[in-house]
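Participant: Structure, please.
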Amino acid sequence: MTARLDRRRPVDEWSARQLGVHPAIHGTGTPEDTGGFVLPEYVERDHDRRLRDRLRRAADRAHPVLVLVRGPSSAGKTRTAFEAVRACLRDWELVFPKTPGGLAALLDAGALVPRTVLWLNEAQNHLDSPAGEEAAAALHRRLEEPGPLVVLGTLWPEYHRRLTAAPASGTQAADAHPHARALLAQAAAVDVPASFTAEALADPRVGRDPSLAAAAATSTDGQVTQTLAAGPQLVDHYWRPTGPQGPYGRAVITAAMDARRLGHSSRLPAPFLESAASGYLTAEQRAAADPATWFAGALAYARERIKGVAAALGPVAGPEGMGALPDVHGLNDYLDHHARTARRLDVPPGSFWTAVRDHVTDTADLSALAEAASTRGRFRIAADLYRKVADAGDTSALGALARLRTKAGDTGEAERLYRQALAAGHPEAMTDLTRLREEAGDPEGAERLAWQAADAGDIWALVVLAQLREGAGDFDGAERLAHRAARAGSYTVARHLVRLRDVRDPEGAERLALEVDFDGKSRVHSNLWYVRGELMEDEDWERTEGESHYRGLVDGGDVPALSNLARLREKAGNPGGAERLYRRAADAGDTSALRNLARLRAAAGEAGEAELLYRQALDAGHVKALADLAQLYGEAGDAERAQRLSRGLEADGSQAQPW
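Facilitator: Have a look, this model is predicted:
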């Protein structure tokens, strides 16, 4: 079904409510039962001036621009964008696609004509959706066409990090968002602070507007916009449930929080929430519940509007027409944001996973939740969910299911699943099947499969082939593979092949590293020096050109070189020098350096700082920091917290039984 084309309208015809601005709390003396949309006076701050300057310049340019208004939940991003468009582009038209399909329809129809604002409120809903990569590529193409045109989006910082993060160097992780990363690299970002400054709080409008005055009087740390949207009160409503239905409402809200933070991005069905909630309640609370009425009471508590504005769970509008969809709910954005910090170390109970299996049907949601289960050591649950995805017709889950069967030792079933994935059009399964054949003692069959995978475009198969060639003593064959990998643009593969060569033929490895560095950045050659630095005695390394080579890369701003040199400093017994380099790497955007920095801080006896760094690493998406935290708590004597994290929560599942 083709998505309906959203209509362009003059900017003046759009209201704040239509464009997604949250209604504010009612001020003192204002009737709270009128049901009206409250829009306080607007207090301009420094970020408003920066955004409006960008929009005015964009109006005079001949080509399109992408502007991001970035900030945490309830910081006022949408209101900032709304006021800026009205101030600077009032004589333009604006179009607001409500769904990824609506955005695709606008782009396909060529409807983004000059002097149009494309309004992407909560841009992650478009770019982090199953169709997000296609939308990002199409938007990128539109930015290359004539303007003037403004693409104006709002985005949380954590979504910006996720969408712009490149796969870690030296890993086989898939690049999940290459088009979104390329698109967002074109953006001019304006950051909205979470708090009002003292100067902003002194603005006369704060005192004369009832809503602003009430928010300023009850806010801490200047977080006026969050209070306007009842964020803190909503969190308090969650953490401190009141009344007989309070604990049941909190259980339902917690199930919704866990679903969202673990990857369930679509609306939440009521049967799922009802089924999941039991595991978040005590035995006494379950025994006291009336089976016929407890869930209705829990929903009433979760849907209670705080300050007449925000509820933990809200109705979900249908794609067309009026009214809410029956038996589905949406989680409040501010609570979603809060849960990603407050519950990041918590594992959902068994009832949650059972409810996912029984009541979640969207394959994208199931895949994300299956991955979350797998990274937390819940392999049997993950297998059940991946099987459900595959049975629903999404054959991309077959490879993940096969890897779980391999982990469980069932290589026969794993091979059957890999071949099923191949037949369904997933050539990347060939490399996994190659490894399986090699481990089963069939090198000839493995080599045949590896060549097929490489010919189909799976460059990682070249590593498998190189290992086979090295094992057979065919160094020339391995060298040819390194060149092929480099020509295909895979310097990670080329580095791996050079390392293989270095074991038996150091001079050949040196020559090969220099030959495959076609881009002049010496990435492969640098990797070779790093490997040798790990193997050499410290004083020998200090005298090689590798040390000066790395110092040159670091001085030139090479971020991966910072972490590599930090590791070598650490090996040489210089933790202070290593820390300084890790901090520089983290400040430059290498979030993996946070874990190494935390480890050094823990070794220095600074457990508090180490915990903070591990939590920052978790926020940046490094789930393995869970295992690091468990170890830190154990060493500090906090056995209960350590055991809670160790019960299958490690990201690699190393301490969890697969089945």
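Participant: going forward, measure contacts between C-alpha atoms and count neighbours the same way
Facilitator: Will do.
Participant: From residue 140, how far off is residue 508?
Facilitator: Distance of residue 508 to residue 140, given as Cα to Cα, to the nearest Å: 43 Å.
Participant: Neighbour count: those two, which is higher?
Facilitator: residue 140 (18 against 15; other Cα atoms under 10 Å).
Participant: Second input sequence below; structure requested for side-by-side comparison:
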Amino acid sequence: MSRRWWPWTVAVVCSLVLAAAVIAAIVREGLEYAGWLGTILALLAIPPALIGWARRRAQADDAGRLSHVFLAATGDRLPHVRDLTGLSTLDHRYGRAGARADDDEVPFIRRDASRELEEALRAGGFLLVTGESTAGKTRAVFEAMRACLGGHTLVAPYRSNAVHQAVELAQRSRPSVLWLDDIERYLGGAGLTAGMVNDLLDGGGVVILATIRTGALDMFGSRADETGEDERESEYRRVGRQVLGTATHRVSIPLHWSDKEVARAGQVAGNEKVADALAHADEFGVAEYLAAGPQLLEDWHGARTPSSEHLRGAALVAAAVDVRRAGYSAGVTLDLLRSLHEHYLRASPGGALLRPEPWESALKWATHRPYAMTSMLIPQGDDLYRAFDYLVDATEARPEPAAPPREVWDALTGHLEDTDLPALFDVGSTAYDYGVLGAAERALRLVADKGEGELSASARAMLGLALETRAEAGETPEADGYAAARKEYERAAASGWPEAVAHAQMRLGVLLAKLDERAESVAWFKRARDSGHPWYGGRASRHLGYWLDWWGDLDQAREAFQHTIEHGHPRQSIKAMIAMGDLLADHDPDAAAAAYRRALSAGDPELATAAALYLGILLDRAGDRRGAYEAMDQAAALSDADGAPWLIASLDFQLDDYASAGALPRLEGRKAKSVRRFERIADIGHPRVTPLALVYLGLIRLAEGDEAEAGRSWEQARAGGHRRAGELADELLADLSDEPDPS
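Facilitator: Okay, here's the model as predicted:
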């Protein structure tokens, strides 16, 4: 018998025994004496008391049973919000610093958004609070929760794999608050789903309170869908976007404080920490300075030089940062970090000649809390640590950040394979996203073989993709890699789990098309298309159209694209509109232009930019120079003066398309089309588009071995008067002139 149910069993049994005794007494004695009535009433009062005791005992039992993954109050029970004396009492087990203990010494300065937060909490539902990692969103929403929901039971999981238990507890403990600080930690794998959120909110009496960093939120935005052949991360982001889409209230906390907020802070400037933050408000924002994010980043980078006194500490932080970047957001043991950091020490300038500080000094430095707010390395209880969000975000924000080294992937795989398979799935998927395909295969194979149910099936489909990609990258023999991938896809397709089945069916369609097994490829594409899956179904239909076009069956290709437009995921539909335009460009230019214009007006700025570029190329080919120029105007208008973000992204995609097509002989036609597109855009002569296109055209000429033509393209880009294109052209021309003469 479950420990949770034994108190209820005792209460019910006792109630039945008492009721039976009362009835027997009445039958035997009658109600001759008034005293019997008093006795009966007294006895009948006992069962409710027993029921109440049972409820309290079950709740206490839950708290005790789950106290290792949930915040529990004194007396081994889930706390009420009013029990929290400060943010440190909530955050000390999993919080961003264990540094919260001193956070409460800083008086709370009411934010402009505080009233909106309080109104949302009183209304109930799902409140999502967004902002930069150090904007102060957690403190602001914590104080709003204390002000409005004091009588609610607080369910605060500090482990990402406890979210299912958290939902169950929140349902049983109404009125309750489900606290999900950094909600992205609870998404993916076996995490939170939109269905769980809806079920939780349908019954009323539960408030879901979640925060998310702006950098993490961007992952679930309009670019949440995959590009090229990479899709696992897209699927994770799509599911996460569904969860975030269920939020009934969204409130953003700005990084920089308003004049009113600064004035309110000035009223408590007798506090040294607040006064110091106010002095730097213009540069960092009050909350960010208090959180010391920029200073910690500067200290970390400064410690990575050979003359530093904190070389070991910097290596320790680097190891923790890369653990987070590898897809593992929970804390890891010091033993694991101690082993990993040796790699970063060896890789430091000076290598074996360095004389780093002792381990104890390194750990003390890495966990030091300037301004009592946070630290580079954050204690999470149970001897677990993780890197501060700000350092992770700053590292990822660098141009083309390198993937974490092999040692990180190996260590996480060994650490997680027997303890947390959902987390290992995330690590394997992240390795795939970085292109570390060997690490991805190892991690995903372990999850597929050791996991159960949907997790195993999803890992098997993703494993097939890793094997297929390794074969195409030349890491394994193509025939062997394709055969192994096919086997994994077929096992996933037979698993019975709808999402894994649709994913595997779609991948089998692609793989068999590459093998020129056309009939089987079409059959698998159609199975995926007809699966009803909103993402993989539309993607399968679109890819079927691409391959039918390649095989010369234009009518069937057009039908496939039309099916995606009518039935696919919204972003898939827009991609199919563009594909339809490409298909018809040589056969029915008017219909092609209509398809591009439909995509242009569909509301996705990235895809609208591509549609505008292709429309301009089409009109230029038809001799409509004015229309072509206007289309380029539309493409440029969706980005800033430097072409960021969408114009650059679209040109990047075209260059990637050229490179990937060039790697496969059967796609030479697509490679030539990419070159012609850059040439056409360059020829149109638009001042905000053409110079950038010339930069990319020069890169293609260089890849083809024609340095002279590459140089001419870059000279034209530099002369075009476009600031960003000119800077890029200068750098490329300088690199070209530095190359040694091959003769």
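Participant: What are the buried residues along the host helix or strand of residue 508 of the first structure?
Facilitator: Assessed by DSSP states H and E, residue 508 of the first structure sits inside helix 506-516. Residues of helix 506-516 of the first structure classed as buried: 506, 509-510, 512-514, 516 (neighbour count, 16 or more other Cα atoms under 10 Å).
Participant: Please name the nearest non-neighbouring residue to residue 155 of the first structure.
Facilitator: Nearest non-adjacent residue to residue 155 of the first structure, counting by Cα to Cα, 6 or more residues apart in numbering: residue 70, 4.9 Å away.
Participant: Now for that neighbour: which residues touch it?
Facilitator: Applying Cα atoms under 8 Å, 6 or more residues apart in numbering to residue 70 of the first structure gives the contacts 77, 154-157, 189-192.
Participant: The residues you listed into JSON lines, with extra columns for neighbour count?
Facilitator: JSON lines is the format used below for the contacts of residue 70 of the first structure (neighbours: other Cα atoms under 10 Å):
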{"residue": "77", "neighbour count": "27"}
{"residue": "154", "neighbour count": "25"}
{"residue": "155", "neighbour count": "23"}
{"residue": "156", "neighbour count": "21"}
{"residue": "157", "neighbour count": "15"}
{"residue": "189", "neighbour count": "19"}
{"residue": "190", "neighbour count": "19"}
{"residue": "191", "neighbour count": "22"}
{"residue": "192", "neighbour count": "19"}
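Participant: how close does residue 16 of the second structure sit to residue 10 of the second structure?
Facilitator: 10 Å.
Participant: I meant to write residue 373 of the second structure there.
Facilitator: Per Cα to Cα, residue 373 of the second structure is found 49 Å from residue 10 of the second structure.
Participant: So between the two, which is more surrounded?
Facilitator: Counted by other Cα under 10 Å, residue 373 of the second structure and residue 10 do not tie: residue 373 has more neighbours, with 26 against 13.
Participant: That one is in contact with residue 290, isn't it?
Facilitator: Yes. Contact criterion Cα atoms under 8 Å: residue 373 of the second structure and residue 290 qualify, at 6.5 Å.
Participant: Without its sequence neighbours, what residue ends up closest to residue 386 of the first structure?
Facilitator: Spatially, and ignoring its direct neighbours in sequence, residue 386 of the first structure is nearest to residue 397 (5.5 Å; Cα to Cα, 6+ apart).
Participant: returning to what we had before: so what corresponds to the residue nearest to residue 155 of the first structure in the second structure?
Facilitator: Using TM-score structural alignment as the criterion, residue 70 of the first structure maps onto residue 130 of the second structure.
Participant: Could you identify the helix or strand that succeeds the helix or strand that contains that match?
Facilitator: Secondary-structure assignment from DSSP H and E places residue 130 of the second structure in strand 125-131. Using DSSP H and E, the helix or strand that directly follows strand 125-131 of the second structure along the chain is helix 137-148.
Participant: Hey, what's the angle from that following helix to strand 125-131? Just curious.
Facilitator: Interaxial angle, helix 137-148 of the second structure versus strand 125-131 (axes from the mean of the first three to the mean of the last three Cα atoms, to 10 degrees): 150 degrees.
Participant: Mind listing residues that contact the helix or strand that comes right after helix 137-148 of the second structure?
Facilitator: Moving toward the C-terminus from helix 137-148 of the second structure, the next helix or strand (DSSP H and E) is strand 153-155. Strand 153-155 of the second structure is contacted from outside by 70-71, 78-81, 166, 169-170, 173-179, using Cα under 8 Å, 6+ apart.
Participant: Residue in the second structure paired with residue 180 of the first structure?
Facilitator: Under the alignment (TM-score structural alignment), residue 180 of the first structure pairs with residue 240 of the second structure.
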